[in-house]
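Trainee: Structural data only, the sequence is not supplied:
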């Protein structure tokens, strides 16, 4: 019998429904569990407006992703789009580095949230012990190998969404019964409507942080090669997933600051757990904590897997030492990258605050989204078309400007760390290209 030929393309398994669930699961999850309290500390009762602004900015770039995803239904995401637009190796390599940094800083952010929820039941365990134990455990899982399926993603999404639905349900019952924070607690000092008193600055500062919770819609493009009828289903799934997640975020955040005051949420290490405790004291807090921990744990693991594969790929491309591009002989996993990542994320987690790390992640993502929008502008001018999904030429420009404007409201510390990481990536890319040039001039 003849040997079975190796497949030359990925199997198209995602229909629209499965793809939307995949996208919602990628967006929903750890973000809202981790940072809703910190956003409330910035924008008070207007936290829901901060989420609305962040969703609007994300939707503009989502439209750019939708057109790019139908033009180039390939895996690769930002780096692929940048390469198609500018055909500049150094820029594609730098984007790969920024994607890696985003994963690492996001992992550090999520470890803070994980520690906060776990500390609610184990307050005597030091934060450092929780962080180190978390990363070592995930490192072991990453080393051992993991096969993901659409069914597992649906299960994870269902569990994460159930926690947010629980927050909505118990909060609504509590508020209709006459409970809730007093009006004077909704904004520090007084109840101040948007545009008056405190003004829009704190709302936009909150939006810059809230953007972290919307990360994930861009990953839908990365599975385009596995989608049935990608020209129709990819743009629909991106916008539907973002809209569903955004509506859930707005409802949860609006209710949260009316059950627990923004000041209390900002000071909490487990904000949504505090909301459930206040709204329904008889509900077993351990049950909600397990849901929150699972949501954070799952997202952290996915970031860890992505980061290890990015390091592995960058090594194979010659950007990083070849030593990192080795697979374990039995497990077939990039085990050396895991050992490199562990001390890096541990240092970030132990040296930065939740607000600082989440802000840096959002800043890095906004920078990459700027490149996505500019890439679409270039591609539309060079390769115009009058068929398929396409957006008005002004939209990527508006998205680009809104990304820059929102990033400007992130904290100064987040700007500094993002700039340092970008500069380090630029240096690594420059060294790599110089060494490649010398090697080509002096072949063995």
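Mentor: Arrived safely, thanks for sending. Being a predicted model, the structure only gives us computed values, none of them experimental.
Trainee: hey, let's count contacts and neighbours off CA atoms from now on
Mentor: Will do.
Trainee: how near is residue 330 to residue 17?
Mentor: 37 Å (Cα to Cα, to the nearest Å).
Trainee: Also residue 181?
Mentor: Using Cα to Cα, we find residue 181 at a distance of 39 Å from residue 17.
Trainee: Comparing those two, which residue is more hemmed in?
Mentor: Shown here are residue 181 and residue 17; by other Cα atoms under 10 Å, residue 181 has more neighbours (16 against 12).
Trainee: Second structure for comparison follows:
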């Protein structure tokens, strides 16, 4: 049976090639990346000694989001993630809003990851390296999702090894002081919430498994298994790394660190490991970038199929079984942003867009029936409330920018519908 095609005769459906291990690796590659190397310092600046509480709160919200997303992905195993779920459960506008928030927010994430890699590989030419990384990884994704999953597996292994070295060096150092883990007077409720919102940036990768729903074998079984496994591993790794870093750096020292894990290694007296950490950070950023480009292109594909984006982007390559036009378009936009953008501003902006995306996911999961695999009611309720709370707790500049971009997307949707209604 032939695949459905676009108007120019090219297929627009993808092949199911990924099993549970590959899906878990894609999720890990999206989460265990540059976020842990970059997000600890701004989070510590917000939460002070309440950093670990903020991490735990981000993990709880991420768990609710992941559970809701996994149940929905098993029900609707198609590319697009919450864009598809929102349309099917809540209506066309809410699916569009989720897809818009995801594409815009994750485009900023892609640029942030590329710039992080550039700052570690060649600090003086970070923007040029970032653009080169985007071009190279777009080419990798273009040749097929299986190659991407294999490269992501290698990146995850390298990053986990580097993080393990950081943890061991910190915990065995004579500078280690467990008393630093105590919550002091510098931790405020608002600061902890803001830290959780910033740290959510480092968790928001499990959606990549759902957005690859059309390329996963037996999605009803694979996706609900892969999502919690990937999230659980990531939360454990982050908690261990954050606790280890706080045994050699005070919250104030961590807040001021330009490269938190490198500074932690120096404080632990293991200067010889600093180059290893730098390489690990670059590999982590590239691994995250690879998986992010993969996910954004799949949501772009889904939105193009429904004409919320140009229909030409819905084509699937007849040989490589990838949405090649969407991948090239996303890669081009990310390259432009990476050439001109700022990594720190991208984190807050990305978190806002992705939290909006997951708020729609939780609202969609609420509408599932028991026969459709609905999670416990408390999960989507807590997830929805948590997403809104963390989004509003982000730095004011991120909230304003995120709200403006969301409003622009909603306006574009309204204009498109109005024009379509007047077309004979």
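Mentor: That came through fine. As the structure is a computational prediction, the values presented were derived from the model and not from experiment.
Trainee: What does the TM-score come to for these two?
Mentor: In this superposition the chains share a TM-score of 0.84, using TM-score structural alignment, normalised by the length of the second structure; 409 aligned residues with a Cα RMSD of 3.2 Å.
Trainee: which residues of the stretch 101-250 of the first structure fall in helices?
Mentor: Secondary structure of the stretch 101-250 of the first structure (DSSP state H, counting those that start in this stretch): helices at 127-144, 150-176, 201-210, 219-222, 230-259.
Trainee: Would you format the ones you listed as JSON lines with mean neighbour count and distance to residue 191 of the first structure included?
Mentor: As requested, the helices of the stretch 101-250 of the first structure are arranged in JSON lines below (neighbours: other Cα atoms under 10 Å; distance: least, Cα to Cα, whole Å):
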{"stretch": "helix 127-144", "mean neighbour count": "17", "distance to residue 191 of the first structure": "35"}
{"stretch": "helix 150-176", "mean neighbour count": "17", "distance to residue 191 of the first structure": "18"}
{"stretch": "helix 201-210", "mean neighbour count": "26", "distance to residue 191 of the first structure": "14"}
{"stretch": "helix 219-222", "mean neighbour count": "22", "distance to residue 191 of the first structure": "39"}
{"stretch": "helix 230-259", "mean neighbour count": "22", "distance to residue 191 of the first structure": "12"}
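Trainee: Dump the ones you listed to CSV, plus distance to residue 111 of the first structure.
Mentor: Output for those, formatted as CSV (distance: least, Cα to Cα, whole Å):
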stretch, distance to residue 111 of the first structure
helix 127-144, 6
helix 150-176, 17
helix 201-210, 17
helix 219-222, 22
helix 230-259, 21
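Trainee: Which among these is found nearest to residue 360 of the first structure?
Mentor: helix 201-210 (8.9 Å; Cα to Cα).
Trainee: residues in contact with that closest one?
Mentor: Here helix 201-210 of the first structure makes contact (Cα atoms under 8 Å, 6 or more residues apart in numbering) with 35-36, 39-40, 42-43, 46-47, 49-54, 355, 358-359, 362-363, 406-407, 409-411.
Trainee: matching residues in the second structure for that helix?
Mentor: Aligned by TM-score structural alignment, helix 201-210 of the first structure falls on residues 190-199 of the second structure.
Trainee: and the matching stretch, how far from the first structure on average?
Mentor: Average distance, stretch 190-199 of the second structure versus aligned residues of the first structure after superposition (mean Cα distance after the TM-score superposition for the first structure): 1.4 Å.
Trainee: Could you check how far that stretch is from the centre of its chain?
Mentor: 17 Å (Cα atoms, centre = their mean, to the nearest Å).
Trainee: same deal with stretch 243-251 of the second structure?
Mentor: Put simply, stretch 243-251 of the second structure sits 25 Å off its chain's centre (Cα atoms, centre = their mean).
Trainee: In the first structure, what stretch matches that stretch?
Mentor: Going by TM-score structural alignment: stretch 243-251 of the second structure matches residues 254-262.
Trainee: Against which helices or strands is the one helix or strand residue 361 of the first structure maps to packed?
Mentor: Per DSSP states H and E, residue 361 of the first structure falls inside helix 354-382. With contacts taken as 3 or more Cα pairs under 8 Å, 6 or more residues apart in numbering; DSSP states H and E, helix 354-382 of the first structure sits against helix 30-43, helix 47-71, helix 77-86, helix 89-119, helix 201-210, helix 394-407, helix 412-441.
Trainee: is it true that residue 337 of the first structure touches residue 311?
Mentor: Yes. The pair residue 337 of the first structure / residue 311 is scored as a contact, 6.3 Å apart, by Cα atoms under 8 Å.
Trainee: and these two? which has more neighbours close in?
Mentor: Just comparing residue 337 of the first structure and residue 311: by other Cα under 10 Å the higher neighbour count belongs to residue 311, 25 against 22.
Trainee: Pull up the gap between that one and residue 364 of the first structure, please.
Mentor: The spacing between residue 311 of the first structure and residue 364 of the first structure, counted by Cα to Cα, is 17 Å.
Trainee: ditto for residue 155 of the first structure
Mentor: 30 Å.
Trainee: Not counting its neighbours along the chain, what's nearest the most centrally placed residue in the first structure?
Mentor: Nearest to the mean C-alpha position of the first structure, counting by Cα atoms, centre = their mean, stands residue 215 at 3.2 Å. Spatially, and ignoring its direct neighbours in sequence, residue 215 of the first structure is nearest to residue 27 (5.8 Å; Cα to Cα, 6 or more residues apart in numbering).
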